[in-house]
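Engineer: need coordinates for the following:
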Amino acid sequence: MMEAHTEEEQTEDYLFKIVLIGDSAVGKSNLLARFARNEFYPNSKSTIGVEFQTQKIDIDGKEIKAQIWDTAGQERFRAVTSAYYRGAVGALLVYDVSRRQTFDSIGRWLNELHTHSDMNVVTILIGNKTDLKDAREVSTDEGKTVAEAQGLFFMETSALDSSNVTTAFHTIVKEIYNILSKKVISSQECKKDDSKSLGSGKSIVLQEEAGEPVGQPKTAGCCSS
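Structural biologist: Here you go, the predicted structure:
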């Protein structure tokens, strides 16, 4: 039996899929727990398979539903990659500032991201566990340098003390929305030049150069008044 929904319950305008990637034990699950539930698990176990949380974020009067996916960083769970990345419009690539080996894995994770998803996925490089000041092995400048070289946003966070966690997730959602907004404007301008398509009431499918949608309105008829 289908459940009835009122208009008030269907207020979100967009759904963005965002993936968390990076080596095991860099704090991906705790970043998500801190953002979604303001919780932290000091003895959390490795994620098995795939989990996701949804959070609603308001940007410019639009309600964005961010569906954030978290998966195990261990090699033995890598078979989930294709389905995991499919449809993703954003990625948080996380390393542990106290373990250089996780920082050295950045290139491999970027290759995997680009292999399984659109090359234009909005990506933030996250240096997590800044609370471990005495154990730091990767400097902030090193993180910035790699991010600039790869064309990534960069931020350092601590899931333990909450610093920059909400900012990181809000930043990536805002950037995805900005790209989407520009494409909506561009698509609408193209429709003005094509009288045959005016008034069709069809959803705009926003395509990147690689052929994958950047984000799609949840409701049809986005060109209608």
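Engineer: when you work out contacts or count neighbours from here on, use the C-alpha atoms and nothing else.
Structural biologist: Noted.
Engineer: what helix or strand is residue 188 located in?
Structural biologist: Assessed by DSSP states H and E, residue 188 sits inside helix 165-192.
Engineer: no wait, residue 58
Structural biologist: Per DSSP H and E: strand 50-59 holds residue 58.
Engineer: does anything pack onto that strand? Which helices or strands?
Structural biologist: helix 28-37, strand 62-71 (3 or more Cα pairs under 8 Å, 6 or more residues apart in numbering; DSSP states H and E).
Engineer: re earlier: list the buried ones in the helix holding residue 188?
Structural biologist: Residues of helix 165-192 classed as buried by neighbour count (16 or more other Cα atoms under 10 Å): 165-166, 168-170, 172-174, 176-177, 180, 183-184, 188, 191.
Engineer: for residue 66, state which of those is nearest.
Structural biologist: residue 173 (7.3 Å; Cα to Cα).
Engineer: just to revisit the earlier point, between the strand holding residue 58 and helix 28-37, how big is the angle?
Structural biologist: Angle, strand 50-59 to helix 28-37, by axes from the mean of the first three to the mean of the last three Cα atoms, to 10 degrees: 40 degrees.
Engineer: which residues touch strand 50-59?
Structural biologist: Contact with strand 50-59 is made by 12, 32, 36, 63-72, 84, 170, 174, as judged by Cα atoms under 8 Å, 6 or more residues apart in numbering.
Engineer: and this one, so I can compare the two:
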Amino acid sequence: MQAPKKKVLLKIIILGDTGVGKTSLMNRFVNQKFTATYKATIGADFLTKEVTVNGQRVTMQIWDTAGQERFQSLGVAFYRGADACVLVYDVNQPKSFDDLESWSQELIVQACPQSHETFPFVCLGNKVDKAGPNRAVPKKKAKTWCDSKSMPHFETSAKEATNVDEAFRKVAEIALLQEQQNDDPVYLPETIEMGGDNAEGGCPC
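Structural biologist: Have a look, this model is predicted:
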């Protein structure tokens, strides 16, 4: 009788400017909920969700941080051990797209991944439900940038649940693949307690 596969823990970081919908995307994926009331994230926050990727049980620990510059001092403790990064911009705010380059560099500098070139990123253009015919960030422009970095790109709406599940499952897929290639995945014991669904504060070091 074949032993069941152990669960793998993947630490996912969400980065992007304030107000692009990082927290809303996380809550939509994990809790299937959306609130129109905006509340800026202070410090760091994480939620967990278990998914199955190619037959492997995976626990995604998804970390959300405030986008304001004054909170970027979270530094190494926040980024350490990240297995993948979700870059989020608002399709209606061109600056939020332009800032993705600096956010990706911030991750590389702080997390110091084994390989800068192959670290898994996924890019989400959020709030497509609000995009009109003269949208600020054309899909073609965003996709061209993502393609140049071999980065999957999704256009999402946390409000309408558009492509949210698909995007986060892609994150899990490429993060798991990277872990397997590095040959050192972090396994969870079957009795682990992940804490509350909405734990706050510093990350485990």
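Engineer: quick one, which of the helices and strands packed on strand 50-59 of the first structure is nearest to residue 136 of the first structure?
Structural biologist: helix 28-37 (17.8 Å).
Engineer: for the helices and strands packed on strand 50-59 of the first structure, give me a markdown table that also has mean neighbour count.
Structural biologist: Supplementary listing: these in a markdown table, determined by neighbours: other Cα atoms under 10 Å:
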| stretch | mean neighbour count |
| --- | --- |
| helix 28-37 | 22 |
| strand 62-71 | 20 |
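Engineer: can you add distance to residue 111 of the first structure and give these back as TSV?
Structural biologist: Converted to TSV, those look like this (distance: least, Cα to Cα, whole Å):
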stretch	distance to residue 111 of the first structure
helix 28-37	19
strand 62-71	17
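Engineer: which ones are touching residue 14 of the second structure?
Structural biologist: Contacts for residue 14 of the second structure (Cα under 8 Å, 6+ apart) come out as 22, 62, 63, 64, 65, 85, 86, 87, 88.
Engineer: how close does the aligned residue in the first structure for it sit to residue 161 of the first structure?
Structural biologist: Using TM-score structural alignment, the equivalent of residue 14 of the second structure in the first structure is residue 20. Distance of residue 20 of the first structure to residue 161 of the first structure, given as Cα to Cα, to the nearest Å: 19 Å.
Engineer: do the same with residue 72 of the first structure
Structural biologist: For residue 72 of the first structure, the distance to residue 161 of the first structure equals 23 Å [Cα to Cα].
Engineer: neighbour-wise, which of these two wins?
Structural biologist: Using other Cα atoms under 10 Å as the criterion, residue 72 of the first structure and residue 161 rank with residue 72 on top: 23 against 13.
Engineer: surely the more buried one and residue 45 touch.
Structural biologist: No - using Cα atoms under 8 Å, residue 72 of the first structure is not in contact with residue 45, being 10.2 Å away.
Engineer: now do the spatially most central residue of the second structure against residue 103 of the second structure, distance only.
Structural biologist: What sits nearest the mean C-alpha location of the second structure, by Cα atoms, centre = their mean, is residue 86, with 3.1 Å. As defined by Cα to Cα, residue 86 of the second structure lies at a distance of 10 Å from residue 103 of the second structure.
Engineer: again with residue 92 of the second structure
Structural biologist: Distance of residue 92 of the second structure to residue 103 of the second structure, given as Cα to Cα: 18 Å.
Engineer: quick one, strands of the second structure?
Structural biologist: For the second structure, the strands defined by DSSP state E occupy 7-15, 44-53, 56-65, 84-90, 121-126, 153-155, 187-188, 199-200.
Engineer: residue 34 of the second structure: which of the ones you listed is closest?
Structural biologist: From the strands of the second structure, taking Cα to Cα, the stretch that ends up closest is strand 121-126, at 13.5 Å.
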